[in-house]
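[1] Have a look at this fold, sequence not included:
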């Protein structure tokens, strides 16, 4: 039971997921970058498993909406890298304690922010796809923020292609991440309950993204999103250090 969660916390979690799902529906990624830091601040138990489950369902909706632009040949290299990232993430989760998780979470969030603002423009090729897939799955499994690495190689592509290919990658990568979370003990009944009570926010956010897909100023919101992520990353590191 979720007796230690207040109605306010559940409502705030749904609002965070609504915003993240809407952002991902418009830009192709973003539910992790925006929602994960906010969910962590509401309660660390909301990440990573409940958010990964929500992101999995969202990517199914996204892929159905943008399936006409999908190019499977490009995605397969990133998924190959994702296998390696999953193995590394499983080992990491098995080795770290709850206190260590907060530190790792915070560090990876800040790495994601740095990747987003670093100005890197890697080409969309097999090697970079493999590396991005590995980094994205590793980060996505531990923090549910797997967007920045894979987004780097798609930053110069057109909207429908980005949304379709990234959705296909995130769909399979989510299954990789869930298998790692189950194996490491981070996905159980409690996480499934948290997913059930927060999923309505994703549904509303995805519906809203359909209304805003050509109107939402993603570039204008980017500094705010990254600022939120950086703040939560620093907070996680501080909490982890204080609990040592």
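    Everything's here; your move. This one's a predicted model, so the numbers in the text were calculated from it and none came from an experiment.
[2] going forward, measure contacts and count neighbours with C-alpha atoms only.
    Noted.
[3] May I have the secondary structure class of the nearest residue to residue 19 once chain neighbours are set aside?
    In space, and not counting its chain neighbours, residue 19 is closest to residue 205: 6.1 Å by CA to CA, 6 or more residues apart in numbering. Put simply, residue 205 is helix when judged by DSSP: H, G, I helix; E, B strand; the rest coil.
[4] doesn't residue 14 make contact with residue 205?
    No. Using CA atoms under 8 Å, residue 205 makes no contact with residue 14, being 9.4 Å away.
[5] quick revisit: tell me, how many residues neighbour the residue nearest to residue 19?
    Applying other CA atoms under 10 Å, we find 25 residues neighbouring residue 205.
[6] again, but for residue 72
    Quick note: residue 72 (other CA under 10 Å) scores 12 neighbours.
[7] mind listing what it touches?
    residue 165 (CA atoms under 8 Å, 6 or more residues apart in numbering).
[8] quick one: the strands in this protein?
    For the chain, applying DSSP state E gives no strands.
[9] For it, which segments count as helices?
    Using DSSP state H, the helices of the chain run over 7-27, 36-42, 49-66, 72-95, 98-117, 126-143, 147-152, 159-183, 189-212, 218-242.
[10] So which elements touch the second one?
    The one in question is helix 36-42. Packing partners of helix 36-42 (3 or more CA pairs under 8 Å, 6 or more residues apart in numbering; DSSP states H and E): helix 7-27, helix 218-242.
[11] I'd like to know which of those lies nearest to residue 166.
    Of all the helices and strands packed on helix 36-42, the one in closest proximity to residue 166, counting by CA to CA, is helix 7-27 (10.1 Å).
[12] what comes into contact with that closest one?
    29-35, 38-39, 42, 58, 62, 159, 162-163, 197-210, 212-214, 216, 218.
[13] Comparison target, given below:
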């Protein structure tokens, strides 16, 4: 029951943060579920929950979505998913945890500390590169947001449009990552407890509802900083656990 409670809290807070700032569920829930359920099953559960969450959130922000940017980024997510599946199939669990945690920390570091040093970029190629890296990150670690955030900051993408466009991107990313791992024989969720799904979906509904109310009271930037701080802690924990598992 402690595991179910932890899943509930991680998903509820992540969904709330995502409703306010545009991302948060994968950042917060992926490292937690990777520790509780393993780096493959845990991330696959996050992939599905993040897909459902993004579908629900997309309806609330659809008027601000840049559908052209969505089409470009979403079209190449599978290019990153395929090498991630190959890596999962040939990597021991402890090493996977280490890689998941390290990739999360590197991506977050780029978002937080690299923003001021990023050169201004324009054009389709950087957008496609962000989508490919996002697909790799989402398949391996359950987080596509940081890679696309780096592109958004470098390109000067307006925050409201960016946060809204992330939602349908997350829908496609979650489905691509989950299906790639399932069809590639990397893992599955057949043995995942029904209580995990019940807790995750209930927490998601509560988080989205609470986030809708907090969105008018908390700035997107404040919520984003809180989500990033929690994600740093989760990424560090997964990294340490992977290192301990190896040695």
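    That came in fine, so what should we check first? As the structure is a prediction and not an experimental result, all values here were calculated from the model.
[14] about what we covered before: which residue lines up with the residue nearest to residue 19 of the first structure in the second structure?
    The equivalent of residue 205 of the first structure in the second structure is residue 207 (alignment by TM-score structural alignment).
[15] same thing with residue 76 of the first structure?
    That one, residue 76 of the first structure, aligns with residue 71 by TM-score structural alignment.
[16] Tell me the counterpart of residue 240 of the first structure in the second structure.
    Using TM-score structural alignment, residue 240 of the first structure sits opposite residue 242 in the second structure.
[17] Now do the same contact list for that match.
    So residue 242 of the second structure contacts 94-98 (CA under 8 Å, 6+ apart).
[18] From residue 103 of the first structure, how far off is the residue nearest to residue 62 of the first structure when sequence neighbours are not counted?
    Spatially, and ignoring its direct neighbours in sequence, residue 62 of the first structure is nearest to residue 167 (6.1 Å; CA to CA, 6+ apart). Applying CA to CA, to the nearest Å, the value for residue 167 of the first structure to residue 103 of the first structure is 29 Å.
[19] Could you check which of these two is surrounded by more residues?
    Per other CA under 10 Å, whichever of residue 167 of the first structure and residue 103 has more neighbours is residue 167, with 30 against 22.
[20] Report the contact partners of that one.
    With the criterion set at CA under 8 Å, 6+ apart, residue 167 of the first structure makes contact with 28, 59-60, 62-63.
[21] ok, the residue most central in space within the second structure - contacts?
    With distances taken as CA atoms, centre = their mean, the residue of the second structure nearest its centroid is residue 143 (2.6 Å). Taking CA under 8 Å, 6+ apart, we find residue 143 of the second structure in contact with 26-27, 30, 104, 134, 137.
[22] Identify all contacting residues around stretch 230-239 of the second structure.
    27-28, 31-32, 34-35, 97-102, 104-105, 108.
[23] Most widely separated two among those residues?
    35 and 108 (18.8 Å).
[24] So between these two, which is more surrounded?
    Regarding residue 35 of the second structure and residue 108, a neighbour count based on other CA under 10 Å identifies residue 108 as having more, with 23 against 18.
[25] The closest residue to residue 120 of the first structure other than its chain neighbours: what's it in contact with?
    Nearest residue to residue 120 of the first structure, sequence neighbours excluded (CA to CA, 6+ apart): residue 152, at 7.1 Å. For residue 152 of the first structure, the contact set (CA under 8 Å, 6+ apart) comprises 115-116, 120-122, 132.
[26] before we move on, what about residue 169 of the first structure?
    Applying CA under 8 Å, 6+ apart, the residues near residue 169 of the first structure are 75, 78-79.
[27] for the counterpart of residue 24 of the second structure in the first structure, what are its contacts?
    Taking TM-score structural alignment, the alignment pairs residue 24 of the second structure with residue 30 from the first structure. Residues in contact with residue 30 of the first structure, defined by CA under 8 Å, 6+ apart, are 20-21, 23-24, 147.
[28] quick one on the thing from earlier: buried subset of the contacts of residue 242 of the second structure?
    For these, a burial check counting by 16 or more other CA atoms under 10 Å picks out 94-98.
[29] ok, for residue 207 of the first structure, nearest residue in space, not its chain neighbours?
    residue 22 (7.7 Å).
[30] what range in the first structure does stretch 128-143 of the second structure sit on?
    The aligned range for stretch 128-143 of the second structure is 130-145, by TM-score structural alignment.
[31] With adjacent residues omitted, what lies nearest to the alignment partner in the first structure of residue 103 of the second structure?
    Matched to the first structure by TM-score structural alignment, residue 103 of the second structure sits across from residue 108. Spatially, and ignoring its direct neighbours in sequence, residue 108 of the first structure is nearest to residue 139 (6.5 Å; CA to CA, 6+ apart).
[32] list the contacts for that neighbour?
    Neighbours of residue 139 of the first structure in contact, by CA under 8 Å, 6+ apart: 89, 108, 145-146.
[33] what about residue 22 of the second structure, neighbour count?
    The number of residues packed near residue 22 of the second structure is 26, by other CA under 10 Å.
[34] from the helices and strands packed on helix 36-42 of the first structure, which stretch is densest packed?
    Mean neighbour count (mean count of other CA atoms under 10 Å) peaks for helix 7-27 among these, with a mean of 23.
[35] Okay, the residue nearest to residue 55 of the first structure when sequence neighbours are not counted and residue 18 of the first structure: tell me how far apart.
    Beyond its immediate neighbours in the sequence, the residue positioned closest to residue 55 of the first structure (CA to CA, 6+ apart) is residue 31, lying 7.0 Å away. Distance, residue 31 of the first structure to residue 18 of the first structure, using CA to CA: 9 Å.
[36] what's the neighbour count on the match of residue 76 of the first structure?
    Neighbours around residue 71 of the second structure, by other CA under 10 Å: 14.
[37] residue contacts, residue 97 of the second structure?
    34, 38-39, 238-239, 241-242 are the contacts of residue 97 of the second structure under CA under 8 Å, 6+ apart.
[38] residues in contact with the closest residue to residue 156 of the second structure other than its chain neighbours?
    Counting by CA to CA, 6+ apart, residue 120 is the residue found nearest to residue 156 of the second structure once chain neighbours are left out, at 7.7 Å. Contacts for residue 120 of the second structure (CA under 8 Å, 6+ apart) come out as 154-156.
[39] Name the member of those residues with the most neighbours.
    In those, the most neighbours by other CA under 10 Å go to residue 154, 19 neighbours.
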